[in-house]
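Engineer: Coordinates for the following, if possible.
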Amino acid sequence: MSPLLIILAVALAIGFMLVSIFNRFVRNKNTVKDAWSNIDVALKRRYDLIPNLVETVKGYAAHEQETLEKVIQARNAAMAVPSGDINQQIEAENQLQKTLRSIFALSEAYPDLKANTNFLQLQDKLNEIEENLERARRYFNGTVRENNTYGESFPGVLFAGIFSYQHFDYFEAEAESRENVKVDFSK
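Structural biologist: Sure thing, here's the model as predicted:
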């Protein structure tokens, strides 16, 4: 075999390897973005539901205006995050999740609100959306894990900078939402 053919064969093998690595980076990034789009759909449904929920609560808990305003502010902040910034969106969603819990805490203080059929229907819709979000979050986190592992392991790590590797954050529940609910029957 002539040296020119050997050099050509090695160059082709290296070229195919580089193309394969580049394509894997692209595939991983697009899979993460696709997984995020599933979350984004559920988040938009939740954004649409929040004003109705706030208005329903407002009728029963008018003097809880500060709590309701915080929910609306968190919703608006989450909606204002640029659509391409997944990591910033995750942070805003965790903040919104915290404020939403405060609305349901209000329902415990107002028995009439807790019995309101409109509130119960909105709460059921929100629970359904949250379940969809949980499934989408699990899928998203799986795609993020695959993307990040490839970008941080061999041979991907060698070419991460060259091929514009993008690290994504996991979409995890805030530590507060993982705490057990305290139930007290002593009253």
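Engineer: Please make it C-alpha for all contacts and neighbour counts, starting now.
Structural biologist: Noted.
Engineer: Looking at this structure, which helix is longest?
Structural biologist: helix 3-60 (DSSP state H).
Engineer: what's that helix packed up against?
Structural biologist: Secondary-structure packing of helix 3-60 (3 or more Cα pairs under 8 Å, 6 or more residues apart in numbering; DSSP states H and E): helix 65-80, helix 86-109, helix 111-115, helix 117-152.
Engineer: Kindly recompute the last result at 6 Å.
Structural biologist: helix 117-152 (3 or more Cα pairs under 6 Å, 6 or more residues apart in numbering; DSSP states H and E).
Engineer: Alongside the first, I'd like the structure of this one:
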Amino acid sequence: MKRSTMSLIIIGALVLILLFTGIGSYNRLVSSETDVDNKFATIDVQLQRRADLIPNLVQTVKGYAAHEKEVLTAISDARARLAGAGTPEQKAAADSELTSALSRLLVVVENYPDLKADAQFTRLMDELSGTENRIAVARKDYNDAVSVYNTKVRKFPAAIFAGMFGFDKKTYFQAKAGAENAPDVKF
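Structural biologist: Okay, the predicted model is just below:
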């Protein structure tokens, strides 16, 4: 009888250890996944802030550079694609396209000294510059959170519970291929 009681105690202890390990792993995965979602929402907020600044910037430029319609149209189109993007991959591609269009706008602005001296344009460009910095920080924070989460999903013993409960790897916020190259602007 003593031997069977001891066996039951050992089996019970092992079950409790597995149970608490599973609960702990699950809770850490949930916390990490929530952090990733939060960081992605921060990117969204900053991208929306930039998208909200762009119509004012475009209107200001239109007054000085009405014949630069192609660049202004590209900005509007890229902004619309960013607003409709849902996944990190779609947002990264749309963000890259918008960044490229804004770069072309800055090249156009160089041809209009009066525009560069305009107080509203200067204020908008300062706000846009600050927003671009916030976006860069938000992207880095998101990618850091994804790295931590993906590591947890792959490490033992959490990998067992991640598979059981549907915790999949997250994707990084990456610029599309070629984004490191300056845009080709032709006049």
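Engineer: rewinding a little: and the longest helix of structure 1 with helix 86-109, angle?
Structural biologist: 20 degrees (axes from the mean of the first three to the mean of the last three Cα atoms, to 10 degrees).
Engineer: By how much does helix 3-60 of structure 1 deviate from structure 2 on average?
Structural biologist: Here helix 3-60 of structure 1, set against structure 2 after superposition, deviates by a mean of 1.1 Å using mean Cα distance after the TM-score superposition for structure 1.
Engineer: residues in structure 2 matched by that helix, start to end?
Structural biologist: Alignment note (TM-score structural alignment): helix 3-60 of structure 1 is matched to residues 7-64 of structure 2.
Engineer: for stretch 88-98 of structure 1, same thing?
Structural biologist: Taking TM-score structural alignment, stretch 88-98 of structure 1 hits residues 90-100 over in structure 2.
Engineer: Then stretch 146-155 of structure 1?
Structural biologist: Going by TM-score structural alignment, stretch 146-155 of structure 1 sits over residues 148-157 in structure 2.
Engineer: Next, count neighbours for residue 43 of structure 1.
Structural biologist: By other Cα atoms under 10 Å, the residues close to residue 43 of structure 1 number 20.
Engineer: same question, residue 18 of structure 1
Structural biologist: 16.
Engineer: how close does it get to residue 121 of structure 1?
Structural biologist: Applying Cα to Cα, to the nearest Å, the value for residue 18 of structure 1 to residue 121 of structure 1 is 54 Å.
Engineer: Residue 129 of structure 1 now?
Structural biologist: 12 Å.
Engineer: Among the two, which residue is more densely surrounded?
Structural biologist: Neighbours were tallied for residue 129 of structure 1 and for residue 121 using other Cα under 10 Å; the higher tally belongs to residue 129 (18 against 12).
Engineer: counterpart of the more buried one in structure 2?
Structural biologist: Residue 129 of structure 1 maps onto residue 131 in structure 2, by TM-score structural alignment.
Engineer: who touches that match in this structure?
Structural biologist: Counting by Cα atoms under 6 Å, 6 or more residues apart in numbering, residue 131 of structure 2 touches no other residue.
Engineer: and the gap between it and residue 53 of structure 2?
Structural biologist: For residue 131 of structure 2, the distance to residue 53 of structure 2 equals 9 Å [Cα to Cα].
Engineer: Same check on residue 149 of structure 2?
Structural biologist: Counting by Cα to Cα, the gap between residue 149 of structure 2 and residue 53 of structure 2 amounts to 33 Å.
Engineer: Next: residue 133 of structure 2.
Structural biologist: Noted for residue 133 of structure 2: a distance of 14 Å to residue 53 of structure 2, by Cα to Cα.
Engineer: of these two, who's got more company?
Structural biologist: residue 53 (16 against 13).
Engineer: For that one, which residues are in contact?
Structural biologist: With Cα under 6 Å, 6+ apart, residue 53 of structure 2 has no contacts at all.
Engineer: quick one: it from residue 64 of structure 2, how far?
Structural biologist: Applying Cα to Cα to residue 53 of structure 2 and residue 64 of structure 2 gives a distance of 18 Å.
Engineer: for residue 37 of structure 2, same thing?
Structural biologist: 41 Å.
Engineer: swap in residue 82 of structure 2?
Structural biologist: Distance from residue 82 of structure 2 to residue 64 of structure 2, by Cα to Cα: 26 Å.
Engineer: neighbour count winner among the two?
Structural biologist: residue 82 (23 against 15).
Engineer: nearest spatial neighbour of residue 110 of structure 2, skipping sequence neighbours?
Structural biologist: residue 116 (7.5 Å; Cα to Cα, 6 or more residues apart in numbering).
Engineer: sorry, back to before: distance from the longest helix of structure 1 to the middle of the chain?
Structural biologist: 13 Å (Cα atoms, centre = their mean, to the nearest Å).
Engineer: what sits against residue 77 of structure 2?
Structural biologist: Residue 77 of structure 2 makes no contacts at all, as judged by Cα under 6 Å, 6+ apart.
Engineer: Aligned to it, what sits in structure 1?
Structural biologist: Aligned partner of residue 77 of structure 2 by TM-score structural alignment: residue 73.
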